[in-house]
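**Q** Here is a sequence with its predicted model. Questions after.
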Amino acid sequence: MTSVALAVTDGMLHFELGVAEEVFGPAPAAVTGPWYDVAVCGPHAVRVGRFHVEPDRGLDALAAADTVIVPGWADVDADPPGDLVEAVRAAHDAGARVVSLCTGAFVLAAAGLLDGRRATTHWAHTDVLAARYPRVEVDPGVLYVDGGTVLTSAGKAASLDLCLHLVRLDHGSAVANTVARNLVVPPHRSGGQAQFVTRPVPDHDAHPLTALIPWVVERLDQPLTVEDLARRAGMSSRHLTRHFRAATGTTPLQWLLAQRIRHAQELLEKTDDGIDGIAAATGMGTATTLRRHFNRVVGVPPDTYRRTFRTRTGPAPRPVPAPG
């Protein structure tokens, strides 16, 4: 069982704390096997947003956790409490995976954990983070950044994306999808996806991609092209690309490759199919093509990915990042 410590103190944001508790709390009924042991850790009874929270343990307990999660920090113009900063630094030094949600990145930056690293936070505060901590490589245009032992997310809903990403790393895509279904949210938005899009997406039933995307997902074994997708959607390829960029932050082909890789991950986790069979089932054509794309996108070969999730040991491979 993986221990997860939620670090709280006065001035934290309740939404991000609630997201972490919802994702890592009691295991969904459909999930069997080890789950997370979650504890709220703080110096005393604290005020989180408009709520009072009574921690289970003190901040010193962070150092014993496998994963430490720092929710959003409300007052980005003020320095976070020294005891929280020290406890987060000590946890990292002890080998914990340290995660910030939204403006919790300011706590990690104050602890020096983001120095020389790429990181993100809520888009409205990325300039402040970059100015205050010039040694941090702040990326304002992504949902989250996975730096291995240190991970940061953008604001609000992106916190949920990062938490689901952690479940995917720890338990695989199938379990993460189960958690997402229970939360009634999309199972995966890649970390490199833009924090926001400039054009609003129309109502679900009226959106031009509403019928197209399920149609594509059911045909990942076929050699689909942008022209095929455009023809199915009844629009030009250029018009289709505009809709995809507005809705997903990426191009049709990049999105299609991400779906193929994600399907390959699920088949590697849940079946004994050979690489040739998975290549055919995901529309990759050959094992060589699948291995090339899978290794580039996920960071490990398909065989290594399968062994990792079959044995539940070894370093977790990266999830599918933003295409491109």
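**A** Now that the structure is in, tell me what you want to look at. Numbers count the residues shown, from 1 in each chain.
**Q** rest of the way, CA atoms for contacts and neighbours
**A** OK.
**Q** After the longest helix seen in the chain, which helix or strand is next? Please name it.
**A** Criterion DSSP state H: the longest helix present in the chain is helix 252-270. Proceeding N to C from helix 252-270, the next assigned helix or strand is helix 275-281, under DSSP states H and E.
**Q** Could you tell me which other helices and strands that following helix packs against?
**A** helix 252-270, helix 287-298 (3 or more Cα pairs under 8 Å, 6 or more residues apart in numbering; DSSP states H and E).
**Q** Could you pull out the buried residues of the last one?
**A** The reference is to helix 287-298. Within helix 287-298, the residues that qualify as buried are 287, 290-291, 293-295, 297-298, counting by 16 or more other Cα atoms under 10 Å.
**Q** And the longest one, by the same measure?
**A** Applying a neighbour-count criterion of 16+ other Cα under 10 Å, the buried positions in helix 252-270 are 252-253, 255-265, 267-269.
**Q** ok, now stretch 87-95?
**A** Neighbour-count burial for stretch 87-95 flags 87-92 (criterion: 16+ other Cα under 10 Å).
**Q** The helices and strands packed on helix 275-281 into JSON lines, with extra columns for distance to Tyr305?
**A** Formatted as JSON lines, the helices and strands packed on helix 275-281 follow (distance: least, Cα to Cα, whole Å):
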{"stretch": "helix 252-270", "distance to Tyr305": "7"}
{"stretch": "helix 287-298", "distance to Tyr305": "9"}
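**Q** Let me know which of the ones you listed is the nearest to Arg310.
**A** helix 252-270 (6.8 Å; Cα to Cα).
**Q** Among the buried residues of helix 287-298, which one sits closest to Val4?
**A** Val298 (24.7 Å).
**Q** Next up, a structure to set beside the first:
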Amino acid sequence: MHTVAVLALDQVIPFDLSTPIEVFGRTRLPDGRPGYRVRVCAEQPEVDAGAFTLRAPWGLDGLKGADTIVVPGTAAAADPLSPAVRDALRAAAAEGTRIASICSGTFPLAATGLLDGLRATTHWIAADLLAAAHPDVEVDPDVLYVDNGQILTSAGAAAGLDLCLHMIRRDYGSAVAADAARLSVMPLEREGGQAQFIVHDYAPSPQGATLEPLLAWLDDNLGRDLALADIAARAGTSTRTLIRRFREQTGTTPLQWVHRARIRRAQHLLETTDHSVERIAAQVGFGSPTAFRDRFKRTAGVSPHAYRRTFG
């Protein structure tokens, strides 16, 4: 039987905490025996979990001897990591213990240095913050989880469930993992990554900026063939000046802005209408349905049909 230690840090996110407890705790082997022994550990006897206070049965000594340690997300992800927790996680890694994080749990894991030089993920909304705080970590915001062998990270709370099922499959095979997935009413593997859940907002432009009328015109004309020269002519400027102003006011280029606007418009149409993919491709200005499908999948991580099945 494998031992899983779930490390509850201060301001732990309840859903992230309960996911590994439930999934591992209910896993059964073909002969009916439990596959895992679960310990809930914390540095202090009581942990702030937002809506309630958690009393952990184990201290940091509960991490010793565990086969797997899971670090759930915490609302205090940017706070300094306790030296005791840092040392305990480093000691466990040195012993060969598998360590996984869920959602913002990647931040305290990164603070130990165990992710340096490795690829990792976290909730997409915090990916830029993770990359800025830990430049030695290769942050991938588009995937549900990353398996580096001993060290694993996952995206949002639901992706933590994907990661737990993945680890069960590693430990006991697909049949046991599939049974655990059925108990969780989850597919064993979800199509695509977390890119499909990212809201691709338009690049910001300060209110009253000189580009504001042009951006409104672009938004109203996404179905047209918008070449850079045409956009510059509409703005009454040269292409070089247009690109400079766009970078100053939006942080991106005119064509990149149009691309993001078209994908966001396509997402909206897939979510709210029953228009065919071919019709949507024309509505958002793609020359062909094939080009639209390719670009949409590169951006969202799934096909337009798969996106509609999830969000329509």
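**A** Received, thanks. It should be emphasised that the depicted structure is a prediction, and the values quoted were computed from it without experimental measurement.
**Q** Could you quantify their similarity as a TM-score?
**A** Scored against TM-score structural alignment, normalised by the length of structure 2, the superposed chains reach a TM-score of 0.63; 224 aligned residues with a Cα RMSD of 3.1 Å.
**Q** ok so, going back, which helices and strands does the longest helix of structure 1 pack with?
**A** Using 3+ Cα pairs under 8 Å, 6+ apart, helix 252-270 of structure 1 sits against helix 173-183, helix 237-248, helix 275-281, helix 287-298, helix 302-311.
**Q** Is it possible to get CSV of those helices that adds distance to Cys102 of structure 1?
**A** Listed next are these as CSV, based on distance: least, Cα to Cα, whole Å:
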stretch, distance to Cys102 of structure 1
helix 173-183, 19
helix 237-248, 21
helix 275-281, 37
helix 287-298, 25
helix 302-311, 29
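**Q** Nearest to Leu143 of structure 1, out of the helices and strands packed on helix 275-281 of structure 1?
**A** Comparing those by Cα to Cα, helix 252-270 comes nearest, at 16.0 Å.
**Q** and that closest one with helix 237-248, angle?
**A** 50 degrees (axes from the mean of the first three to the mean of the last three Cα atoms, to 10 degrees).
**Q** Show me how far helix 252-270 of structure 1 is from its chain's centre.
**A** 16 Å (Cα atoms, centre = their mean, to the nearest Å).
**Q** can you check stretch 213-222 of structure 2 too?
**A** Distance, centroid of stretch 213-222 of structure 2 to centroid of chain: 31 Å (Cα atoms, centre = their mean).
**Q** do stretch 151-171 of structure 2 as well
**A** With Cα atoms, centre = their mean, you get 12 Å for stretch 151-171 of structure 2.
**Q** And for Tyr145 of structure 2, the neighbour number?
**A** As a burial measure, Tyr145 of structure 2 scores 30 neighbours (other Cα atoms under 10 Å).
**Q** Quick check: the gap between it and Glu189 of structure 2.
**A** 11 Å (Cα to Cα, to the nearest Å).
**Q** Ok, Tyr172 of structure 2 next?
**A** Counting by Cα to Cα, the gap from Tyr172 of structure 2 to Glu189 of structure 2 is 16 Å.
**Q** all helices of structure 2, in order?
**A** Using DSSP H, helices in structure 2 cover 14-25, 83-94, 106-111, 127-133, 157-172, 174-183, 212-220, 228-235, 239-250, 254-272, 277-283, 289-300, 304-311.
**Q** Kindly reformat those as TSV and extend each row with distance to Gln196 of structure 2.
**A** Converted to TSV, the helices of structure 2 look like this (distance: least, Cα to Cα, whole Å):
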stretch	distance to Gln196 of structure 2
helix 14-25	21
helix 83-94	32
helix 106-111	21
helix 127-133	15
helix 157-172	13
helix 174-183	21
helix 212-220	22
helix 228-235	28
helix 239-250	23
helix 254-272	9
helix 277-283	17
helix 289-300	4
helix 304-311	7
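**Q** winner for burial among these?
**A** helix 106-111 (a mean of 25; mean count of other Cα atoms under 10 Å).
**Q** That one vs structure 1, average distance?
**A** In this overlay with structure 1, the average offset of helix 106-111 of structure 2 from its partner residues is 0.8 Å by mean Cα distance after the TM-score superposition for structure 1.
**Q** sorry, back to before: please identify the one among the buried residues of helix 252-270 of structure 1 that lies nearest to Ala30 of structure 1.
**A** Nearest to Ala30 of structure 1 among the buried residues of helix 252-270 of structure 1, with distances taken as Cα to Cα, is Glu269, at 16.4 Å.
**Q** I'd guessed the closest one sits against Arg168; true?
**A** No: using Cα atoms under 8 Å, Glu269 of structure 1 is not in contact with Arg168, being 11.3 Å away.
**Q** Name the residues contacting each of the two.
**A** Ala174 (Cα atoms under 8 Å, 6 or more residues apart in numbering).
**Q** hang on, Asp67 of structure 2 packs against Val4?
**A** Yes: using Cα under 8 Å, Asp67 of structure 2 is in contact with Val4, at 6.1 Å.
**Q** These two: which is more packed in?
**A** Legend: neighbour count by other Cα under 10 Å for Asp67 of structure 2 and Val4, higher for Val4 (25 against 19).
**Q** so who does that one touch?
**A** 24, 36-39, 66-70.
**Q** could you redo these as CSV and give each row distance to Pro83 of structure 2?
**A** Converted to CSV, the contacts of Val4 of structure 2 look like this (distance: Cα to Cα, whole Å):
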residue, distance to Pro83 of structure 2
Phe24, 28
Tyr36, 29
Arg37, 27
Val38, 24
Arg39, 21
Ala66, 20
Asp67, 22
Thr68, 20
Ile69, 17
Val70, 18
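**Q** And Leu63 of structure 2, how far from Ala92 of structure 2?
**A** 7 Å.
**Q** end-to-end on stretch 108-122 of structure 1?
**A** 14 Å.
**Q** Can you give me the stretch of structure 2 that it aligns onto?
**A** Mapped onto structure 2 using TM-score structural alignment, stretch 108-122 of structure 1 covers residues 109-123.
**Q** quick one: buried residues of the matching stretch?
**A** Within stretch 109-123 of structure 2, the residues that qualify as buried are 109-112, 114-115, 118-123, counting by 16+ other Cα under 10 Å.
**Q** and that stretch, how far from the chain's centre?
**A** Distance, centroid of stretch 109-123 of structure 2 to centroid of chain: 14 Å (Cα atoms, centre = their mean).
**Q** Repeat that for stretch 89-100 of structure 2.
**A** 23 Å.
**Q** Now the terminal residues of that stretch, how far apart.
**A** Using Cα to Cα, the end-to-end distance of stretch 89-100 of structure 2 comes out at 11 Å.
**Q** now it: which residue numbers in structure 1?
**A** Using TM-score structural alignment, stretch 89-100 of structure 2 pairs with 88-99 in structure 1.
**Q** Nothing else from me, thank you.
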